[in-house]
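**Q** here is the input, now give the coordinates:
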Amino acid sequence: MLIGIVRTIILYLIIVLVLRVMGKRQIGQLQPFELVIILMISELAVIPSQDSGIPLVAGLFPVLILLLLGLAISEIALKSEKARGIICGTPTILINKGQILEGELRKLRYNLSDLLEQLRAKNLPNIADVEYAILETNGQLSVIPKTGKRPVNTQDLKLQVIAEGLPLALIMDGKLQQKNLEKSGVNIQWLNKELTKANVPDIKKVFFASIDSQRKLYIQQKADPNK
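**A** Now for the predicted structure:
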């Protein structure tokens, strides 16, 4: 029993490592060959965890082969546009200048109900409002609205805006994030002074605090456990 638990934990950690090596992607962003490899790895990992008679190394050998195969295919697709088109496919236009391309829908076995569902998910329930709809190689639908239906932006209004940098977390659950403090260009004295202004007596009382590119500090104190 104990051996089975240990083998399962080892297999779990190795599979997580394999998936990390393959790259950070959500399931919906996987290419077909990546999804197949992940499914096969998952199936192969179950076999040695269920059968203690199979040596762990022998059970992991096919997993290693699949990992190397996935990395090799990814490298080929990265360096060759032609190979990328064969391996991953190419994006397909389903709506062109407001017109649904019936032939492309039939070719991809993509029915109108699926198309309308995806458009509703993009807050574009009316096909008349769509300039282009493109089915990407990972199965996601990219939608470009017609000019009059696009959200207004600052360029349309001719407004001058200040570029925003990435906010940095300075305090998380009462703990100072020293690296982020150094990146932010402020020091601990400045931070303590700002906390005092906000009537926060101690860093340990802060649940979360972040600073933006304009040196504006956001502070949220920890909840009172007595309430």
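
**Q** for the rest of this, base every contact and every neighbour count on C-alpha atoms.
**A** Fine.

**Q** the spatially most distant residue from the centre of the chain: what secondary structure?
**A** Centroid-distance maximum for the chain: G53 at 38.5 Å, with C-alpha atoms, centre = their mean. Classification of G53 using DSSP: H, G, I helix; E, B strand; the rest coil returns coil.

**Q** which outside residues touch stretch 105-114?
**A** Stretch 105-114 has contacts (C-alpha atoms under 8 Å, 6 or more residues apart in numbering) with L94.

**Q** what residues are up against L11?
**A** Applying C-alpha under 8 Å, 6+ apart, the residues contacting L11 are A45, S49.

**Q** for the helix or strand harbouring it, buried residues please.
**A** Per DSSP states H and E: L11 is located in helix 2-22. Of all the residues in helix 2-22, those buried under the rule 16 or more other C-alpha atoms under 10 Å are R7, T8, L11, Y12, I14, I15, V18, M22.

**Q** count of neighbours near L124?
**A** L124 has 18 neighbouring residues, counting by other C-alpha atoms under 10 Å.

**Q** surely it forms part of a strand?
**A** No: applying three-state DSSP, one finds L124 to be coil, outside a strand.

**Q** and the nearest residue to it once chain neighbours are set aside, how far is that from I10?
**A** Spatial nearest neighbour of L124, excluding adjacent residues (C-alpha to C-alpha, 6 or more residues apart in numbering): V130 at 7.3 Å. V130 is 50 Å from I10, where distance means C-alpha to C-alpha, to the nearest Å.

**Q** before we go on, could you also do this sequence so I can check it against the first one:
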Amino acid sequence: MLFDNLQGLVRVIWVGTLAYAALVTVLRLSGKRTLAKMNAFDLVVTVALGSTLATVLLTKDVALLEGVLAFALLALLQFVVAWSVVRSPTLARMVQASPRVLLADGRFVKEALRDERVKEDEVKAAVRSAGIGGLADVALVVLETDGSFSVISQANAGERTAWPQERSS
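**A** So this is what the prediction gives:
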């Protein structure tokens, strides 16, 4: 069966268009941070927005206005948490992960690898992806708060002021 009735298809087109416009409006009003991938909370908001959009589109029991309210609520909650984290180091430690040094000056930081559940081979792959052929040529590999690797070569290490300060994640 391709569809139940024409009314259902028209509803998806109509509600989908309006929900999409509402989501874009909420995202523009809430700022760039709402869809950032800076930490786990940001990812949760992004996934929740997508799930909400799908629910509004495909579930007849959820009215468009309820979906728009859900978009606005998620954006507001993300704003409140981000605003609070900037002002409270204690909350920041609770909500945000910290970047973690996995390799420093060509040597693996075994405790960090174990704690973050990262294999040496994964770090080596990140080094290769950065176009570096040997670990001795690497000043730093960092597991960033968004789960990506940053690789800094010895040649680009500079005065090392951008290196993460260790704190428990």
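
**Q** returning to that earlier point: can you name the next helix or strand after the helix holding L11 of the first structure?
**A** helix 32-50.

**Q** residue contacts, the residue nearest to L124 of the first structure?
**A** Taking C-alpha under 8 Å, 6+ apart, one finds I95, K97, G98, L124, V143, I144, P145, K146 in contact with V130 of the first structure.

**Q** take those residues and write them to a markdown table, including secondary structure.
**A** Below are these laid out as a markdown table (three-state DSSP):
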| residue | secondary structure |
| --- | --- |
| I95 | strand |
| K97 | coil |
| G98 | coil |
| L124 | coil |
| V143 | strand |
| I144 | strand |
| P145 | strand |
| K146 | coil |
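
**Q** which of those count as buried?
**A** Buried among those by 16+ other C-alpha under 10 Å: I95, G98, L124, V143, I144, P145.

**Q** and the helix holding L11 of the first structure, how far from the second structure on average?
**A** Compared with the second structure after fitting, helix 2-22 of the first structure has a mean deviation of 2.0 Å; criterion: mean C-alpha distance after the TM-score superposition for the first structure.

**Q** run the chain-centre distance for that helix.
**A** Distance of helix 2-22 of the first structure from its chain centroid, counting by C-alpha atoms, centre = their mean, to the nearest Å, is 23 Å.

**Q** corresponding residue for A21 of the second structure in the first structure?
**A** Superposed on the first structure with TM-score structural alignment, A21 of the second structure falls opposite L13.

**Q** before we move on, what about A40 of the second structure?
**A** Counting by TM-score structural alignment, the partner of A40 of the second structure is P32.

**Q** what residues are up against its match?
**A** If you count contacts by C-alpha under 8 Å, 6+ apart, then P32 of the first structure has C88, N138 around it.

**Q** still on that earlier bit, how near is the residue nearest to L124 of the first structure to T137 of the first structure?
**A** 20 Å.

**Q** and what of V16 of the first structure?
**A** Taking C-alpha to C-alpha, one finds V16 of the first structure at 25 Å from T137 of the first structure.

**Q** quick one: the helices in the first structure, in order.
**A** 2-22, 32-50, 56-79, 81-88, 102-108, 112-121, 154-157, 178-184, 188-197 (DSSP state H).

**Q** can I get the ones you listed in CSV with distance to L170 of the first structure?
**A** Formatted as CSV, those follow (distance: least, C-alpha to C-alpha, whole Å):
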stretch, distance to L170 of the first structure
helix 2-22, 27
helix 32-50, 37
helix 56-79, 37
helix 81-88, 41
helix 102-108, 49
helix 112-121, 36
helix 154-157, 30
helix 178-184, 6
helix 188-197, 9
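
**Q** Y218 of the first structure is nearest to which of those helices?
**A** Between Y218 of the first structure and those, the shortest gap by C-alpha to C-alpha is with helix 188-197, which sits at 10.1 Å.

**Q** can you tell me what part of the second structure that closest one aligns to?
**A** The aligned range for helix 188-197 of the first structure is empty, by TM-score structural alignment.

**Q** tell me the one of the contacts of V130 of the first structure nearest M172 of the first structure?
**A** For these, the nearest to M172 of the first structure is V143 (37.8 Å; C-alpha to C-alpha).
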